[in-house]
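Trainee: Sharing a model prediction with you, sequence too.
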Amino acid sequence: MGKIRILVVDDEAVVRDAYRHLFGDVEDYEVVAEASDGREAVARYEEARPDVVLMDLKMPRMSGVEAMTEIGRQHPDACMVAVTSFASLDYVVPALRAGAAGYLVKDAAAEDLIDGVRQALADEMPLSPRISRALARSIAEAPPEPPRPKASLAPFASPTAREQEVLDHLAEGLSNRDIAAMMCISEAAVKAHLRHLGDKLGVRSRTQILVLAYRHGLVSAGSVR
């Protein structure tokens, strides 16, 4: 398998330089292109066709959200991770809606950023723990949605005891690796539980599973730490 090819997008040269050195020291990673704003990012993506984009959000000319929207429109399978200083849901939610496969803050440890890239490529939706907790709280504390017609409510099978345990850990913001360690099972087993949960709920991503878990009362605000 070849190296994971990364496009780094940030309007600060020092940040781009830091990413270049970070991934340059890690086997199987390679920064193949850089961009200093969203408009340039769209062009660089077209040229380099990277495996992953690390996208800042607040930039001149075109924001990271606008750039992800445009890249996603042209390349629906693009894997993009927002990496920014802003932990507010005012930034998180638009980024995820724009197609971000994850959301990490810049104060994350180097190993978390490296793991985040791998998680994004594995469709695991990497989220910094405080982002995950804030997102979960927002979902839990949102006003109830108006009743839907019965025909629109998709019935689903209840989670097994082990699937429920995975859900509880997911609500705490844990990664697949951490969930596996907590439950003394393999990461493959965690992914299998999540896949089964997704099948039951009719969704795919970790975030979508968590959203529906809250809506169906499978986890509660008390699950979030």
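Mentor: Done, it's in. Residues are numbered from 1 along each chain as shown.
Trainee: from here on, contacts and neighbour counts on C-alpha atoms
Mentor: Will do.
Trainee: For residue 57, give me its contacts.
Mentor: Residues near residue 57 by C-alpha atoms under 8 Å, 6 or more residues apart in numbering: 63-65, 82-84, 91, 95.
Trainee: okay, pairing it with this:
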Amino acid sequence: MTSVLIVDDQPLQRFGFRMLLEATPDTEVVGEAAHGAEAVRRTAELRPDVVLMDIRMPGMDGIEATRQIVASGGRSRILVLTTFDLDEYAHAALRAGASGFLLKDAHPEELLAGIRAVARGDAVVAPALTRRLLDAYAHHLPAAGDQGRADPRWQALTEREREILVAIGQGRTNGEIAEHLVLSESTVKTHVGRVLAKIGARDRIQAVIVAYDLGLTRPHEPGY
């Protein structure tokens, strides 16, 4: 059973989400919040598996709420809901520690699948869409250069793990990485897990952001 906290400043929106989730056997709504500060407080109290987080709310918005919830070190994971798939706010929420985002007009089955994926520890946004989002807001990213190679996160990786991180940053799937590096997908999956642990990334999306932050890959960089 996946426990969910619904965060949205619109009562009708919260009601709609609650109706959907309560009609689904494997999800349970444990609470609601109407703004970011309440979301932070209720997450600490209820410790839900997933926080369904609206971004644009009065007072503390969903980005700051996400940042505070992630910084608390709890197990709750954040699934952001946004109106536009290239919304700058969604980009900021991912950087704050969200595990992915969906559009508010997503089909019910997409929302449920996203909640389940986040609860499992997976990232909801597909690698290619993650890269498209970051490409759109590349002006927020640091200039490319060798400074990333001096970062402790980079230094902690083996040569193979560095190759894996660069490939993740390029938006490559495990299958594509396996083909390029002539490895099995299970081996790539093992390497990805080690990379995430060493760089302190909660999931693949955060690893993409780290790769961009370190200047390891740039927007519109050629692929394999």
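Mentor: Everything's here; your move. This structure is a prediction, so every number in the text was calculated from the model and none was measured.
Trainee: Would you give the TM-score for this superposition?
Mentor: Once superposed, the chains reach a TM-score of 0.71 (TM-score structural alignment, normalised by the length of the second structure), with 212 aligned residues with a C-alpha RMSD of 4.1 Å.
Trainee: Would you mind stating the distance between the most centrally placed residue in the first structure and residue 172 of the first structure?
Mentor: In the first structure, the centroid-proximal residue (C-alpha atoms, centre = their mean) is residue 102; its distance is 2.0 Å. To residue 172 of the first structure, residue 102 of the first structure is 16 Å away according to C-alpha to C-alpha, to the nearest Å.
Trainee: need the longest helix for the second structure.
Mentor: Ranked by residue count, the top helix of the second structure under DSSP state H comes out as helix 185-199.
Trainee: For residue 124 of the second structure, which non-adjacent residue is spatially closest?
Mentor: In this structure, residue 124 of the second structure finds its nearest non-sequential neighbour in residue 100, 4.9 Å apart by C-alpha to C-alpha, 6 or more residues apart in numbering.
Trainee: What is the aligned counterpart of the one you found in the first structure?
Mentor: Aligning on TM-score structural alignment places residue 100 of the second structure opposite residue 102 in the first structure.
Trainee: Quick check, that match in contact with residue 82.
Mentor: Yes. Using C-alpha atoms under 8 Å, residue 102 of the first structure is in contact with residue 82, at 6.2 Å.
Trainee: quick revisit: ok, now which ones touch the match of residue 100 of the second structure?
Mentor: Contacts for residue 102 of the first structure were tallied using C-alpha under 8 Å, 6+ apart; they are 80-82, 96, 116, 120, 125-127.
Trainee: tell me which residues in stretch 215-222 of the second structure are buried?
Mentor: Using 16 or more other C-alpha atoms under 10 Å as the test for burial, stretch 215-222 of the second structure gives 215-219.
Trainee: Setting aside sequence neighbours, what's the nearest residue to residue 170 of the second structure?
Mentor: Excluding the flanking residues, the one nearest residue 170 of the second structure by C-alpha to C-alpha, 6+ apart is residue 217, at 6.4 Å.
Trainee: separation between that neighbour and residue 114 of the second structure?
Mentor: Distance from residue 217 of the second structure to residue 114 of the second structure, by C-alpha to C-alpha: 27 Å.
Trainee: what's the most distant pair in the contacts of residue 102 of the first structure?
Mentor: Largest separation among the contacts of residue 102 of the first structure by C-alpha to C-alpha: 96 and 116, giving 14.8 Å.
Trainee: Neighbour count: those two, which is higher?
Mentor: Shown here are residue 96 of the first structure and residue 116; by other C-alpha atoms under 10 Å, residue 116 has more neighbours (24 against 19).
Trainee: so what corresponds to the more buried one in the second structure?
Mentor: Aligning on TM-score structural alignment places residue 116 of the first structure opposite residue 114 in the second structure.
Trainee: Shouldn't its match be within a helix?
Mentor: Yes. Checked against DSSP: H, G, I helix; E, B strand; the rest coil, residue 114 of the second structure lies within a helix.
Trainee: That one contacts residue 121, doesn't it?
Mentor: No. In this structure, residue 114 of the second structure is not within contact of residue 121 by C-alpha under 8 Å, at 10.7 Å.
Trainee: shared neighbours of the two, anything?
Mentor: Counting by C-alpha under 8 Å, 6+ apart, residue 114 of the second structure and residue 121 have no common neighbour.
Trainee: What count of nearby residues applies to residue 26 of the second structure?
Mentor: Neighbour count for residue 26 of the second structure, taken as other C-alpha under 10 Å: 12.
Trainee: before we move on, what about residue 199 of the second structure?
Mentor: Count around residue 199 of the second structure with other C-alpha under 10 Å applied: 19.
Trainee: In space, what's closest to it - neighbours in sequence excluded?
Mentor: For residue 199 of the second structure, ignoring the flanking residues on the chain, the nearest one in space by C-alpha to C-alpha, 6+ apart is residue 153 at 5.0 Å.
Trainee: how near is the one you found to residue 209 of the second structure?
Mentor: Look at residue 153 of the second structure and residue 209 of the second structure: by C-alpha to C-alpha, they are 13 Å apart.
Trainee: ok, these two, which is more surrounded?
Mentor: Each of residue 153 of the second structure and residue 209 has its neighbours counted (other C-alpha under 10 Å); residue 209 has more, 22 against 16.
Trainee: Remind me which helix or strand that one belongs to.
Mentor: helix 204-213 (DSSP states H and E).
Trainee: same check, this time on residue 111 of the first structure
Mentor: Using DSSP H and E, residue 111 of the first structure sits in helix 110-121.
Trainee: so how much does that helix differ from the second structure once superposed?
Mentor: Aligned to the second structure and superposed, helix 110-121 of the first structure gives a mean residue distance of 1.8 Å (mean C-alpha distance after the TM-score superposition for the first structure).
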